[in-house]
Each structure stands twice: as C-alpha cells, then as structure tokens.
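> Pasting the sequence and the predicted model now:
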Amino acid sequence: MKEVDAQMVLKLHKISGEPVANCNYLLTQTNGDYELALTILQRILAQRKTDQAGEGGGPGVLPGPDAPESTAQSAPDEPSAIEALENRVLQLELRLAQLTDTLVVVSDKLSQLLDKVSGDE
C-alpha cells in the first residue's frame, strides 16, 4: 500500500476539478494507486458528462428513482443502468467519507473542549 500524500491529492484535484476530499478518499480507497484512482475518476466524469447530455440533471447529478424515463430510448440499456448505479454508489461512499471525516474533526474538538473544561475546574 502506497501512502497517500498531499501532492497526489492536489494533482488529482487539479486534473479532475473534483473536491479535494473526494480525491483524497478515492486515493485512500485505491491504496494510494494514483493511476487506478485517475482511471476511476475519469470514468465517473465521463458518466457525469453522459448524464448531463442525456438527462439534463446537472453536473454530477444522477436521475432519481422518480425521474421520468427517457423517451429517446426504446429499450433500457442495462450496462448504462449498471454503470449509473455503480457511479451513484461511489458518490454515496465519497459523501459518507466526507461526513465521517467531519464527524472525526467535530469529535476531536469536543474532546479538546471537554479536556479544557475539566482542567479548569
């Protein structure tokens, strides 16, 4: 496992335009494999581009379960549906990682405050 460093995260961020937290999470999940992380991110960005062109859902937004089906397709394209689901799962995992990181920071700050209050008494 390669160690993820800030330079790798920033390089991935600059290339993709993705938030730094997402880039960091992706590199962590790929065990520091920059090339694999870049490949996955390129696939995600390509899927977003396809979604924007086909559904008009906005940047990185996948259609929800209540979204109307496209009238341009006469039959469902199963590989695209599977890719969209994989993309959505990855997005949810990235969001979960961000929330987890935030929770850790808040927990640490609360612990520091409690230590301060306990030390003052």
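Good, I have the coordinates.
> From here on, just use CA atoms for contacts and neighbour counts.
Noted.
> Show me what the helix ranked longest in the chain is packed up against.
Longest helix of the chain, by residue count under DSSP state H: helix 78-120. Here helix 78-120 touches helix 20-29, helix 34-55, going by 3 or more C-alpha pairs under 8 Å, 6 or more residues apart in numbering; DSSP states H and E.
> Could you tell me the angle between the first one and helix 78-120?
Helix 20-29 and helix 78-120 are oriented at 100 degrees to each other (axes from the mean of the first three to the mean of the last three C-alpha atoms, to 10 degrees).
> Measure how helix 20-29 sits relative to helix 34-55, angle-wise.
Using the same axes, to 10 degrees: helix 20-29 against helix 34-55 is 130 degrees.
> Could you list the buried residues of helix 20-29?
Buried residues in helix 20-29, counting neighbours by 16 or more other C-alpha atoms under 10 Å, are found at 20-28.
> what's the burial count for residue 41?
Residue 41: 20 surrounding residues under other C-alpha atoms under 10 Å.
> Also residue 83?
Residue 83 has 14 nearby residues by other C-alpha under 10 Å.
> Next up, a structure to set beside the first:
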Amino acid sequence: MRHSFYCFALFSLLGAAALLGQDKTPPAKLVLKAKTGNVTYDHAAHAKREKNACPVCHPKLFTQDAKAPVAFKPPHKKHEDAKASCGSCHRAGGTAFETKGNCTNSKCHVKATERKG
C-alpha cells in the first residue's frame, strides 16, 4: 500500500513538472512566408477579438503549433467558399475583410523592401 502511494506521488510530481515546463503562451505575432510577400498574422489581436476563446479557431481551423503550415494557399477562393482556414472569417460576408482586393495593400502580403547601400 505504501509503495503504491509513493509511486502515485512520484508520477503526480513528474506530471506537474511536465505541465509547468511547457510554454503555453501563444505568440503575439506569426510571420507566414509566402512568395507574394510575407503575411504577419497578429495572433494577439485575433485572440482579443474572440475574447480569448481559443476553441473558435483551435483545432477546428488551425493546429496549436506555430510551425504548422497554414492551409490557405492560392487560389484563396476555394478556401473561402469552404469557410476553411483564414477564409472562415476573411471572405465575402464573413466577420473580417475579404481577401479579394486586399492582397498587397498592407492588409495581408507585404514584400520586404530592399535597402539601398
């Protein structure tokens, strides 16, 4: 009986230490690489807009992994019609601006400017 208690206590402590060791703080911003210009995703602003209700997007639309690829590749229209990925909100009639006409006007894709010498 005493042995079982000590094993339970040891595993409980190990589990608690593992949970404390995990970094659960989401990134404030993510930079998504794209040929047409990188997209800086403001995670903090999106989370605030949803009142930090993570299940609105995770895991339904996105995995909770900052390194996971985002399934919102051209043509965006098919993702918008399916209300998938970014197109869940960023579509005609969605809760955010639609992608059409907002590709390179600083709302989404921004190409890095080259510095002159």
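Right, received. Where do you want to start? It should be emphasised that the depicted structure is a prediction, and the values quoted were computed from it without experimental measurement.
> what's the TM between chain one and chain two?
The TM-score (TM-score structural alignment, normalised by the length of structure 2) is 0.29; 61 aligned residues with a C-alpha RMSD of 4.4 Å.
> Dump the helices and strands packed on helix 78-120 of structure 1 into JSON lines; add distance to residue 111 of structure 1 as well.
Formatted as JSON lines, those follow (distance: least, C-alpha to C-alpha, whole Å):
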{"stretch": "helix 20-29", "distance to residue 111 of structure 1": "23"}
{"stretch": "helix 34-55", "distance to residue 111 of structure 1": "34"}
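> do you know how far the spatially most central residue of structure 1 is from residue 41 of structure 1?
Centroid-nearest residue in structure 1, with C-alpha atoms, centre = their mean: residue 94, separated by 3.5 Å. Distance, residue 94 of structure 1 to residue 41 of structure 1, by C-alpha to C-alpha, to the nearest Å: 12 Å.
> Same question for residue 93 of structure 1.
Residue 93 of structure 1 is 14 Å from residue 41 of structure 1, where distance means C-alpha to C-alpha.
> What is the host helix or strand of residue 48 of structure 2 packed up against?
In the assignment (DSSP states H and E), residue 48 of structure 2 maps to helix 43-49. Where contact means 3+ C-alpha pairs under 8 Å, 6+ apart, helix 43-49 of structure 2 is packed against strand 29-32.
> The strand it packs on packs against which elements?
strand 38-42, helix 43-49.
> can you rerun that using 6 Å?
strand 38-42 (3 or more C-alpha pairs under 6 Å, 6 or more residues apart in numbering; DSSP states H and E).
> what about the longest helix of structure 1, distance to the chain center?
Mean-position distance between helix 78-120 of structure 1 and its chain equals 11 Å (C-alpha atoms, centre = their mean, to the nearest Å).
> So residue 39 of structure 2 is in contact with residue 29, correct?
No - applying C-alpha atoms under 6 Å as the test, residue 39 of structure 2 and residue 29 come out as separate, 10.1 Å apart.
> ok so, going back, residues in contact with the residue nearest to the centre of structure 1?
Taking C-alpha atoms under 6 Å, 6 or more residues apart in numbering, we find residue 94 of structure 1 in contact with residue 22.
> hmm, 8 Å instead?
22, 25-26 (C-alpha atoms under 8 Å, 6 or more residues apart in numbering).
> ok, back up a step: reformat the buried residues of helix 20-29 of structure 1 as JSON lines; add distance to residue 98 of structure 1.
Shown next, in JSON lines, are the buried residues of helix 20-29 of structure 1 (distance: C-alpha to C-alpha, whole Å):
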{"residue": "20", "distance to residue 98 of structure 1": "10"}
{"residue": "21", "distance to residue 98 of structure 1": "7"}
{"residue": "22", "distance to residue 98 of structure 1": "8"}
{"residue": "23", "distance to residue 98 of structure 1": "11"}
{"residue": "24", "distance to residue 98 of structure 1": "10"}
{"residue": "25", "distance to residue 98 of structure 1": "8"}
{"residue": "26", "distance to residue 98 of structure 1": "11"}
{"residue": "27", "distance to residue 98 of structure 1": "14"}
{"residue": "28", "distance to residue 98 of structure 1": "12"}
